[in-house]
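*Asks:* Fold the following for me, if possible:
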Amino acid sequence: MTFHPGQSLAEAVRAAESVLSEAGVPSPRVDAELLADHLLGVGLGRLRAMLLGDSPAPEGYAELVAERAGRVPLQHITGIAYFRHLELRVGPGVFIPRPETESVVQLVIDHLAGTDHPKMVDLGTGSGAIAGSLAHEIPGSEVLAVEFSPLAYAWAARNLEPLGVSLVQGDLRDALQEHNGTFDAVVSNPPYIPAEAIPQEPEVALHDPPEALYGGGADGMELPTAAAASAARLLKPGGFFVMEHAEVQSAWIAGMMRRMGCWEDISTHVDLNGKERATSAVLAKKPTDQ
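*Replies:* The predicted model follows:
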């Protein structure tokens, strides 16, 4: 099925679904509808009702579908990524938040349940998805976020300012020295892909910024190791740390944290797909006490 002038919305969406499916887009029907709604702005419920009638296709729809068929991320086309309860502004230069990371946020929320005015930091915040969700969902909390990339920092600033998150441009390895030993929780989704591993999805390989993907070193573990060290520096004794990682890295990260000698209750957590996605721990003692 192809596009032609005077098509109805239903015909155009069916054509878009066909084009996107042939291009290998993982969710062709959903993306076809979301692109149509991006132009119409009626919401998916109303859009699907319109598909039952003879509403005309929106102008410019075929061009957006062609972009998506070229494997430009949907979020770059619409400028929006949805994460938990947030609508985030995203675009070139910032890592697009993934649904798998939503469970990492939940681990922090669950651990801090009953804590009055918790102080938290997100190391390597990217778009601000984690930090913004914590601020939004934990009333009375104080949330800081650290981002190194100037481009990602600009996106994070746009997303986090309305939520009252304090954003710092800096390196997760040494940022926030003036806050050492003051946080109730530290969370991080650092870059962790090994140097030689090229992501298979074109949306990731061609459009996510490399500095948000590759963790440093042949095994990709330089930045995750640094995030764990910074967490130990920043947390109060008894503070909670959780870090996202690739499913194949959980044993390595748990071992690394055990060797640090300052963590207890080291636990691996699975995501919604049942894959080992995050490791958490509680700071038993400050590293200087070892």
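*Asks:* from here on, contacts and neighbour counts on C-alpha atoms
*Replies:* Fine.
*Asks:* count of residues packed around the spatially closest residue to P209 that is not a sequence neighbour?
*Replies:* Closest residue to P209 apart from its sequence neighbours, by C-alpha to C-alpha, 6 or more residues apart in numbering: G93 at 5.5 Å. By other C-alpha atoms under 10 Å, 21 other residues sit near G93.
*Asks:* Just list the residues touching G93, thanks.
*Replies:* Counting by C-alpha atoms under 8 Å, 6 or more residues apart in numbering, G93 touches L151, A152, H207, D208, P209.
*Asks:* Am I right that it sits in a strand?
*Replies:* No - per DSSP: H, G, I helix; E, B strand; the rest coil, G93 lies outside any strand segment and is coil.
*Asks:* got TSV for the contacts of G93, with secondary structure too?
*Replies:* What follows is the contacts of G93, written out as TSV (three-state DSSP):
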residue	secondary structure
L151	helix
A152	helix
H207	helix
D208	coil
P209	coil
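*Asks:* Return the closest of the residues you listed with respect to R259.
*Replies:* The shortest approach to R259 among those belongs to P209, at 31.4 Å (C-alpha to C-alpha).
*Asks:* ok so, going back, ranking the contacts of G93 by neighbours, who comes first?
*Replies:* Counting neighbours by other C-alpha under 10 Å, A152 leads those with 24 neighbours.
*Asks:* Could you check how far it is from R277?
*Replies:* Per C-alpha to C-alpha, to the nearest Å, A152 is found 23 Å from R277.
*Asks:* Then P97?
*Replies:* To R277, P97 is 14 Å away according to C-alpha to C-alpha.
*Asks:* Name all residues that make contact with the residue nearest to L44 when sequence neighbours are not counted.
*Replies:* Nearest non-adjacent residue to L44, counting by C-alpha to C-alpha, 6+ apart: D37, 6.6 Å away. Residues in contact with D37 (C-alpha under 8 Å, 6+ apart) are G43, L44, L47.
*Asks:* and what of I253?
*Replies:* If you count contacts by C-alpha under 8 Å, 6+ apart, I253 has them with T225, T279.
*Asks:* The structure of the following sequence is requested for comparison with the preceding one:
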Amino acid sequence: MSRQPLRLAILEATRLLEEAGVNSPRTDAELLAAHVVGVERTRLGLVPLVDPEVIETYRGLVARRAQRIPLQHITGVSSMGEIDVEVGPGVFVPRPETELLLAWAIAVLEDCPARPPVVLDLCTGSGALALAVAHARPDADVHAVELDPKALSWARRNADTRALDGDTAITLYQGDVTDRALLTDLEGRVDLVVSNPPYIPEGAELDREVAEHDPAVALFGGPDGLSVITPMVSNIARWLKIGGALAIEHDDTNGGQVAALLRERRVFGEVAEHPDLAGKPRFVVARRVATEAEAARRA
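*Replies:* Just a heads-up that it's a prediction; the model follows:
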């Protein structure tokens, strides 16, 4: 059988995905095609014709995406910064919005006087954020915490892969980021804390890809989305050294509340809210500016 136009298959896939309610049908159709033929999405035009077996494989993947299985579960990878990490059932799929938090974190580390800077990623999931920081700053001493054992296994797999690729190893821990006894050896030593914790308020309406495939433990943060963030703030205060910085991602409905939590703890200053790619409130940053004793005197 003769070779077939890939462009026509992509057009058909776009139509099917649109009918299935996929939010970005053309983009996903092209990304799946690029995955099947093994090229970058931008180079699909260089592959005008493919074998019938390729079209058959492609249609099978498109059918899975039409069932609202996450694109990243089908391709097996998700991007963060300059790296890819493996993802699949049992782990939260990193979102493009977190790229903005990553960019902020890397910029902060550029001005950090500590060598090596100590970085702590809370609720690391697949390890994407911690590993992206380690890739961008090979001199950093990066630690990452995850509660869910399934997610932690993905993080360990990704950490092993990045180490084989030559990136600096990170240190992984299983633990509850709200536990006051967690990582006491890092108290007062951390230069930067980053976190993409569970923050969706319970009862929120979610896309099928999220509701049916992302683990609930990585999504929901109690009735107001703050059940993890609120106690985590106290731990961040004890881990950060004076001058250390933090960034916490949050739901677009509670950015002001997260900022208020940090301002109420007088050990923090320079509190600022940052929007995501859609202009919605997405993460809050601050610095540790005082000891507990100094903060008490200011109260």
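*Asks:* Superposed, how do the two chains score by TM?
*Replies:* The TM-score (TM-score structural alignment, normalised by the length of the first structure) is 0.92; 283 aligned residues with a C-alpha RMSD of 1.8 Å.
*Asks:* Just tell me what the residue nearest to P209 of the first structure corresponds to in the second structure.
*Replies:* Here G93 of the first structure is matched to G90 in the second structure, going by TM-score structural alignment.
*Asks:* Ok, F241 of the first structure next?
*Replies:* F241 of the first structure maps onto L246 in the second structure, by TM-score structural alignment.
*Asks:* Over to L35 of the first structure?
*Replies:* Using TM-score structural alignment as the criterion, L35 of the first structure maps onto L32 of the second structure.
*Asks:* Mind checking what secondary structure its match has?
*Replies:* Following three-state DSSP, L32 of the second structure is assigned to helix.
*Asks:* got it, and A135 of the first structure?
*Replies:* Once three-state DSSP is applied, A135 of the first structure turns out helix.
*Asks:* Around the counterpart of it in the second structure, how many other residues sit close by?
*Replies:* Using TM-score structural alignment as the criterion, A135 of the first structure maps onto A134 of the second structure. Residues within reach of A134 of the second structure, counting by other C-alpha under 10 Å, total 22.
*Asks:* my guess is A134 of the second structure meets V142, correct?
*Replies:* Yes - counting by C-alpha atoms under 8 Å, A134 of the second structure does reach V142; the two are 6.5 Å apart.
*Asks:* Need the overlap of contacts for these two.
*Replies:* By C-alpha under 8 Å, 6+ apart, the residues touching both A134 of the second structure and V142 are A169, I170.
*Asks:* Distance-wise, check the one residue sitting closest to the centre of the second structure relative to V62 of the second structure.
*Replies:* In the second structure, the residue lying closest to the centroid (C-alpha atoms, centre = their mean) is P94, at 3.8 Å. Using C-alpha to C-alpha, P94 of the second structure is found at 21 Å from V62 of the second structure.
*Asks:* Check L246 of the second structure too.
*Replies:* Distance from L246 of the second structure to V62 of the second structure, counting by C-alpha to C-alpha: 40 Å.
*Asks:* same thing with D121 of the second structure?
*Replies:* D121 of the second structure sits 34 Å away from V62 of the second structure, going by C-alpha to C-alpha.
*Asks:* how much space between D176 of the second structure and A132 of the second structure?
*Replies:* Note on D176 of the second structure: its distance to A132 of the second structure, by C-alpha to C-alpha, is 22 Å.
*Asks:* typo on my end, it should be H143 of the second structure
*Replies:* Distance of H143 of the second structure to A132 of the second structure, given as C-alpha to C-alpha: 12 Å.
*Asks:* Check the burial of the counterpart of E205 of the second structure in the first structure by counting its neighbours.
*Replies:* In the first structure, E205 of the second structure lines up with I198, judged by TM-score structural alignment. Using other C-alpha under 10 Å, I198 of the first structure is surrounded by 13 other residues.
*Asks:* Which residue comes closest to A226 of the first structure once chain neighbours are left out?
*Replies:* Nearest residue to A226 of the first structure, sequence neighbours excluded (C-alpha to C-alpha, 6+ apart): R173, at 5.5 Å.
*Asks:* That neighbour reaches T225, doesn't it?
*Replies:* No - if you go by C-alpha under 8 Å, R173 of the first structure and T225 don't touch, sitting 9.3 Å apart.
*Asks:* And for E53 of the second structure, the neighbour number?
*Replies:* 12.
*Asks:* cool, A16 of the first structure as well?
*Replies:* A16 of the first structure has 29 neighbouring residues, counting by other C-alpha under 10 Å.
*Asks:* Which parts of the stretch 101-250 of the first structure are helices?
*Replies:* With DSSP state H, counting those that start in this stretch as the definition, the stretch 101-250 of the first structure shows helices at residue ranges 102-111, 129-137, 150-160, 202-207, 222-234, 250-260.
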